[in-house]
Every structure is written in structure tokens, then in C-alpha cells.
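> coords below, sequence missing:
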């Protein structure tokens, strides 16, 4: 199967990934980085389905342990599965902005499925795994 993607597609996905990082702290804006029916699997294995559950789950963490934080991450790889679907592998962690220590924060590796949705790239799935030893 031949996949026809352009540099512009990869750049758009990288830009959208950065936008997702920048939306951290705003549960609605963060959820809107995903398709309306996205599956979001957090580190403890809980699954959030769709925008409402992603918003509700992030409202809880943004008012508790993730308050006053930002999400730091970097894409390690992007592999196009089809012209409209790509698999991303990334690494990241939470950085606290209110002088709490970030040292104990687990570093994670995660996968995202990017999908061209209504003419733009959004994430259709997210899965987060803490790295061993952190």
C-alpha cells in the first residue's frame, strides 16, 4: 500500500501536537485537540471516551495535582498508516509552575493516533505509560 503524504501533513501534525501541549490546563481546549469520539487511556488504565469524558477527567486533575502545571513533550516518531492516519510516539512530563518540585513526576511515553478529520489533523486516540524507574 502506498501512502501519499506531504511534508505539510507532518508539519501540521507537529503543529497540532504543540497546540495540544499549549492547551494543557484548559480542559475544554485540551479536549478539542481530539476527535469528538476519541479514546483517551490514562496511565492507570482508565479510558475516557469522547470530549465530555476528556473534559470531565481533566477538570478533576487541573483542579488537583496538575493545577498550575504545563505539559512538556516531544515527538519521537511519526509513521503514516494511511494518507489520513498517523501513529505518533512521544515522551513527556508535567512541569509545575508554582515552585512545586517536578522531580518526582513520572516521565511517560505515549502513543497518539492522528486522524485527518474534517480537513484538519486531530488526535483520535491517546495512550499514556509511565517509564519504569521514574
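Nice, thanks for sending it over. Keep in mind that this is a model prediction, so the values were computed, not measured.
> contacts, neighbours, all on C-alpha from now
Will do.
> What helices and strands are in contact with the helix or strand containing residue 126?
Taking DSSP states H and E as the definition, one finds residue 126 inside strand 120-130. Under the contact criterion of 3 or more C-alpha pairs under 8 Å, 6 or more residues apart in numbering; DSSP states H and E, strand 120-130 touches helix 7-23, strand 34-41, strand 108-117.
> A further structure is provided below for comparison with the first:
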């Protein structure tokens, strides 16, 4: 990566770290604080088409099935698309309360799309799909 992107990469990492920390705290508002208002999140069987919808869904999940959970995230790549967009690819998964490892069958490949608006990096889109385990 070129030096001109070093500050941008650090800012993107901070956005991701803040989102992961907010998830661990069960804080839906904090989790979407760095999402654009028109952000989308697509997961198997689900389209969430705004920051507000994402926040509402996460608040319900944190009060129910995701209570006490955290996430596993292994960044696989980060690339810049022009001067104001970036794509992060990660292997991710949900660690439910009491777990310290995500089973391979629950890991996903995730794509994060970032947009730089008014000098700030924000999450514009998120998508994940099940990761294939060897032999699939």
C-alpha cells in the first residue's frame, strides 16, 4: 500500500474496531455510528436498507439471540477504489456467549464498502455469505 493511503487505512481500521467493540457491548447505536444513512446490509435471507433499519434489527438481536455475543474478524484484504472508496474483505463469525472460537460452519466471507464523505470514512454497504470449508 502506498504512503498516501496509510492515514486512510488507519481511519478505516478505527471504524471497523469501533463497530466490533460496540457489537461486543451490545450497543446498536454505537455499532452503526459510522454507517452512512443510506447504508445497506445484506446477509442470508435479509436486506437491511438503511442505517436506521440496521440499528433497529441489531438492537432487537442484542436484546435476544445475540445477547452477550461478540465477533471474530480476520481481515483478508483492503483496497482503495479511487480517492473516496475502499473495499475490505474479511472472514468473520459470531461468537455467542461462552464461546471462544467460531466453528467453521458458522464462518462467513464479508465485504465492507467504505465511502469517504466530508473527510470521514463511513460504511456504505456490508454483505456476507457462508464461507466454504474444505471439501465443499
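Yep, it's here. In this text the structure is predicted, and so the values were computed from the model without any measurement.
> Can you pull the TM-score for these?
Once superposed, the chains reach a TM-score of 0.85 (TM-score structural alignment, normalised by the length of structure 1), with 131 aligned residues with a C-alpha RMSD of 2.5 Å.
> still on that earlier bit, tell me which of the helices and strands packed on strand 120-130 of structure 1 approaches residue 70 of structure 1 most closely.
Nearest to residue 70 of structure 1, of all those, is helix 7-23, at 7.5 Å by C-alpha to C-alpha.
> roughly how far is the longest strand seen in structure 1 from the heart of the chain?
Ranked by residue count, the top strand of structure 1 under DSSP state E comes out as strand 69-82. Relative to the chain's own centre, strand 69-82 of structure 1 is displaced by 8 Å; criterion: C-alpha atoms, centre = their mean, to the nearest Å.
> And the helix or strand that comes right after that strand against structure 2, how far off on average?
The first helix or strand that comes after strand 69-82 of structure 1 along the chain, using DSSP H and E, is strand 85-96. Here the mean offset of strand 85-96 of structure 1 against structure 2 after fitting is 1.0 Å, by mean C-alpha distance after the TM-score superposition for structure 1.
> what's the average distance of the longest strand of structure 1 to structure 2?
Mean deviation of strand 69-82 of structure 1 relative to structure 2 after superposition (mean C-alpha distance after the TM-score superposition for structure 1): 1.0 Å.
> So which bits of that strand are buried?
Judged by neighbour count using 16 or more other C-alpha atoms under 10 Å, the buried positions of strand 69-82 of structure 1 are 69-71, 73, 75, 78, 80.
> Rebuild the residues you listed as JSON lines, extending it with distance to residue 109 of structure 1.
Formatted as JSON lines, those follow (distance: C-alpha to C-alpha, whole Å):
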{"residue": "69", "distance to residue 109 of structure 1": "18"}
{"residue": "70", "distance to residue 109 of structure 1": "16"}
{"residue": "71", "distance to residue 109 of structure 1": "13"}
{"residue": "73", "distance to residue 109 of structure 1": "9"}
{"residue": "75", "distance to residue 109 of structure 1": "10"}
{"residue": "78", "distance to residue 109 of structure 1": "14"}
{"residue": "80", "distance to residue 109 of structure 1": "19"}
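> Please identify the residue in structure 2 that aligns with residue 76 of structure 1.
Aligned by TM-score structural alignment, residue 76 of structure 1 pairs with residue 76 of structure 2.
> Spatially nearest residue to its match (excluding sequence neighbours)?
The shortest distance from residue 76 of structure 2 to any non-neighbouring residue, by C-alpha to C-alpha, 6 or more residues apart in numbering, is to residue 90 (5.0 Å).
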